[in-house]
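K.L.:
Sharing a model that was predicted from the sequence below.
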Amino acid sequence: MPTGFKVNNRSNQIIFCSITNKTRPSANAGEFEIKPDEHKEFPRDGWEDVSIRNKHNTERTALWINRGEPALIHFDGFDKPLTIYNDYQPEPGFTINNLSPRTIMCFISSSTRIGGNSSWAAIPPGHAMTRPRNGWEAVAVKSQDDKQRKGEFIDNKGKLIKVDFLGFDEDFVVHEAPENFIAAEHYAEAIRIADRSYAAGDSSASLPGGLNASIFKCDTLEFLTTGKKGPSLGDHNQIYTLGLLINHLKYGLAEPGLVVSVTPDWVKVAAYTCEFDAIVVLGFPIKAIDLVAPEKKRPAVGSRMLVVSQFTYRGNNPNTQGVQRDITEGPKSLDKWYNFHPLVAQFVSDDSHAPLWKQRMDEIDEELWKDVWELWVDWKARHGEDYFRLGCPTKIQQMATTHVDSSLPGYTAAVAEQ
């Protein structure tokens, strides 16, 4: 079949499946009955909402899923996540992105694609053109009045690659094809989800994190902190979770953190926010830090960290009134939030972001770093050194507890402070 989806009903009940037709408007977006052990194919060309319900419309599951050739979607019951298999690889070629402010004319030779379209084509600003090719080709660009030209021989190595045109006085920017095309699309779509979520909001941080999430670091931190082998953020059914995490790191408030303790079991970071004028302490098992810390080097006490936080509104929820009990508000607290959720950037974003970590930390007032240490001294006097929140993404908003050591299941069975 052409690109799209194949939904297999592996349950023992009749289901009704519908898939939006955003990427193929001529396709039928209505519901289709799928009996047990049967399947239905849906031609589509990109990301779509896949929705499945039972006969009486009392149970429903849905997910935003990328097309494949086809993408296989297995339904095993409403109490189980959808299982998705997708190893789609696009046809080799060149995608020329016009990132300049003017319309250009583009030509790609067709020595590796006999009979391929090699005519000049107009590409407006912000648009792209794709031509299927399979190796070395001449890529040429000219102005519409033919007064400016530039070109280059480029090898796509049998993959679909992107070539950015920035202007006639700048070199082409050639992007290597990702090792896993679908994984790259998964991550790019998660970024778009994060951006759409931010655009739909009504607030912005004074100093946003500007970062993206490392799937490897986040997966590793979760497993070695909780001891639970959950689904990877790279899994198809984790697209929204990854999007939320990227939204947190990209648009959350960037503030100071300090490594305040390093023991054989734990690295502890005091995470500050001006919204409460307070800290909470995050704990990270040494075995996790040895894999996720920058360059896999354990930080020393006093090392500066970048913390990116989001916040819980008090709202009308009776469970989120006042302030979460492990937060002691300072005199400059804005007194409008119930809780904050701090991520330590160096432990959850890729090391390639190191220049941005430094840039953000350089914008923090020098006196504030000293204040964070004083707040840690006060925290330790009030709670003891072993009272902290777990630092993996799924645990950062939970109440701090007293942790004795990091041997499983020791810290998963920690006793909350009364």
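P.N.:
Perfect, thanks for sending it.
K.L.:
CA only for contacts and neighbour counts going forward, please
P.N.:
Will do.
K.L.:
all helices for the stretch 151-300 of the chain, in order.
P.N.:
181-199, 215-226, 239-251, 286-292 (DSSP state H, counting those that start in this stretch).
K.L.:
which of those helices is buried the deepest?
P.N.:
helix 239-251 (a mean of 23; mean count of other CA atoms under 10 Å).
K.L.:
Would you mind pulling the contact partners of that one?
P.N.:
Helix 239-251 has contacts (CA atoms under 8 Å, 6 or more residues apart in numbering) with 64, 186-187, 189-195, 197-198, 204-205, 208-213, 233-234, 308-310, 343, 345.
K.L.:
redo that, cut-off 6 Å
P.N.:
With contact meaning CA atoms under 6 Å, 6 or more residues apart in numbering, helix 239-251 is reached by 190, 191, 193, 194, 208, 209, 210, 211, 212, 213, 233.
K.L.:
Tell me how far that helix lies from the chain's centre.
P.N.:
On the basis of CA atoms, centre = their mean, to the nearest Å, helix 239-251 sits 5 Å off its chain's mean C-alpha point.
K.L.:
need the helices of the stretch 151-300 of the chain in TSV with distance to residue 274, can you?
P.N.:
Output for the helices of the stretch 151-300 of the chain, formatted as TSV (distance: least, CA to CA, whole Å):
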stretch	distance to residue 274
helix 181-199	21
helix 215-226	25
helix 239-251	16
helix 286-292	26
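K.L.:
looking at those helices, which is closest to residue 98?
P.N.:
The closest of those to residue 98 is helix 181-199. By CA to CA, the value is 18.9 Å.
K.L.:
take the one below as the second:
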Amino acid sequence: MKTLDSSTQASSPGSLSLSNEKLKELRPELYGLKGKWLEYREKKSAGYSQIEQIREHIFYGDSQPAVVLSVDPLIIVAYSEDLDCVVPLYFSNIYVKKYRLKEKTRLITVNTYMRGPKLQEDIILGPNNSGVWFGFHPIIAEFVSDDLDVIEMRKLKIDEKMWEYVYKLGGEYSSKYPNAYRDGRPIYSQNPATIRWF
């Protein structure tokens, strides 16, 4: 691994390959001439590109349940077992039809985690958090990978009560922080939620 912390290992790694077609739809600026220039700058400054980071993220990161909380606007809550919490992710409504989404549709998030002295301000820690991490970066698997068989197999391993728990946490979060969502696009989704007005 070149971009991720290799001192830890996910208990349930995503093991997914990246679909450039899907990522391009989410992040078109990472491709074409603009993308080439951006990649050059990123490799010069950080040693790797955003695309390389996303590719490693969904392969080595921790796969967890995610649930559609609403479709208008499209809000998906991504769960972290390590933090025992959800964060809401906002996406364009074009994905509702594209992926046939409805409220409570089950998806998979692949998470990487952050250390630090301060908890991300949009996180509501659950009672079963590990106490190790201060934040996480979720990526919705279905939106960046064509490995649907792998994704479906992961879903089958998640207990029914866990799916219900994630949806419940999403509702509680929405009640406490209405209109507070993260930009769901990869890389941006590591940033804490901001208030949006629709």
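P.N.:
Now that the structure is in, tell me what you want to look at. Keep in mind that what you see is a predicted model, and the values were worked out from it rather than measured.
K.L.:
Overlay the chains and give the TM-score.
P.N.:
Here the TM-score for the pair of chains, by TM-score structural alignment, normalised by the length of structure 2, is 0.87; 188 aligned residues with a CA RMSD of 2.1 Å.
K.L.:
follow-up on the earlier one: do you know which of the helices of the stretch 151-300 of structure 1 lies nearest residue 366 of structure 1?
P.N.:
Nearest of the helices of the stretch 151-300 of structure 1 (CA to CA): helix 239-251, 22.7 Å.
K.L.:
rewinding a little: so which of the helices of the stretch 151-300 of structure 1 gets nearest residue 51 of structure 1?
P.N.:
Of the helices of the stretch 151-300 of structure 1, the one closest to residue 51 of structure 1 (CA to CA) turns out to be helix 239-251, at 15.2 Å.
K.L.:
got the angle between the closest one and helix 181-199?
P.N.:
Inter-element angle recorded for helix 239-251 of structure 1 and helix 181-199: 60 degrees (by axes from the mean of the first three to the mean of the last three CA atoms, to 10 degrees).
K.L.:
quick one: helix 239-251 of structure 1 to helix 215-226, angle?
P.N.:
Here helix 239-251 of structure 1 runs at an angle of 100 degrees relative to helix 215-226 (the same axes, to 10 degrees).
K.L.:
which residue sits closest to residue 335 of structure 1 in space, ignoring its chain neighbours?
P.N.:
Among residues not flanking residue 335 of structure 1 along the chain, residue 276 sits closest, at 6.8 Å (CA to CA, 6 or more residues apart in numbering).
K.L.:
Distance of residue 162 of structure 1 relative to residue 105 of structure 1?
P.N.:
Remark: distance between residue 162 of structure 1 and residue 105 of structure 1 (CA to CA, to the nearest Å) = 17 Å.
K.L.:
If you could redo that for residue 193 of structure 1, that was the one I meant.
P.N.:
To residue 105 of structure 1, residue 193 of structure 1 is 32 Å away according to CA to CA.
K.L.:
what's the matching residue for residue 197 of structure 2 over in structure 1?
P.N.:
In structure 1, the residue matched to residue 197 of structure 2 (TM-score structural alignment) is residue 404.
K.L.:
returning to that earlier point: between the helices of the stretch 151-300 of structure 1, which one is nearest to residue 40 of structure 1?
P.N.:
helix 181-199 (22.0 Å).
K.L.:
count of residues packed around the nearest residue to residue 236 of structure 1 once chain neighbours are set aside?
P.N.:
Spatial nearest neighbour of residue 236 of structure 1, excluding adjacent residues (CA to CA, 6+ apart): residue 84 at 6.5 Å. For residue 84 of structure 1, the number of neighbouring residues by other CA atoms under 10 Å comes to 18.
K.L.:
just residue 314 of structure 1 next, same as before
P.N.:
17.
K.L.:
Surely it touches residue 340?
P.N.:
No. Residue 314 of structure 1 is beyond contact range of residue 340, at 11.2 Å (criterion: CA atoms under 6 Å).
K.L.:
Now for the two: what residues contact both?
P.N.:
With CA under 6 Å, 6+ apart as the test, residue 314 of structure 1 and residue 340 reach no residue in common.
K.L.:
Aligned against structure 1, show me the partner of residue 56 of structure 2.
P.N.:
Aligning on TM-score structural alignment places residue 56 of structure 2 opposite residue 247 in structure 1.
K.L.:
dump the residue contacts of residue 290 of structure 1.
P.N.:
Applying CA under 6 Å, 6+ apart to residue 290 of structure 1 gives the contacts residue 296.
K.L.:
ok, it to residue 266 of structure 1 distance?
P.N.:
11 Å.
K.L.:
Now do the same for the residue nearest to residue 335 of structure 1: its match in structure 2.
P.N.:
Using TM-score structural alignment, residue 276 of structure 1 lines up with residue 83 in structure 2.
K.L.:
Distance of residue 98 of structure 1 relative to residue 104 of structure 1?
P.N.:
8 Å.
K.L.:
And residue 313 of structure 1? What does it align with in structure 2?
P.N.:
Under the alignment defined by TM-score structural alignment, residue 313 of structure 1 is paired with residue 115 of structure 2.
K.L.:
Does that match touch residue 133 like I think?
P.N.:
Yes. Using CA under 6 Å, residue 115 of structure 2 makes contact with residue 133 at a distance of 5.0 Å.
K.L.:
If anything else comes up later, I'll come back, but that's it for now.
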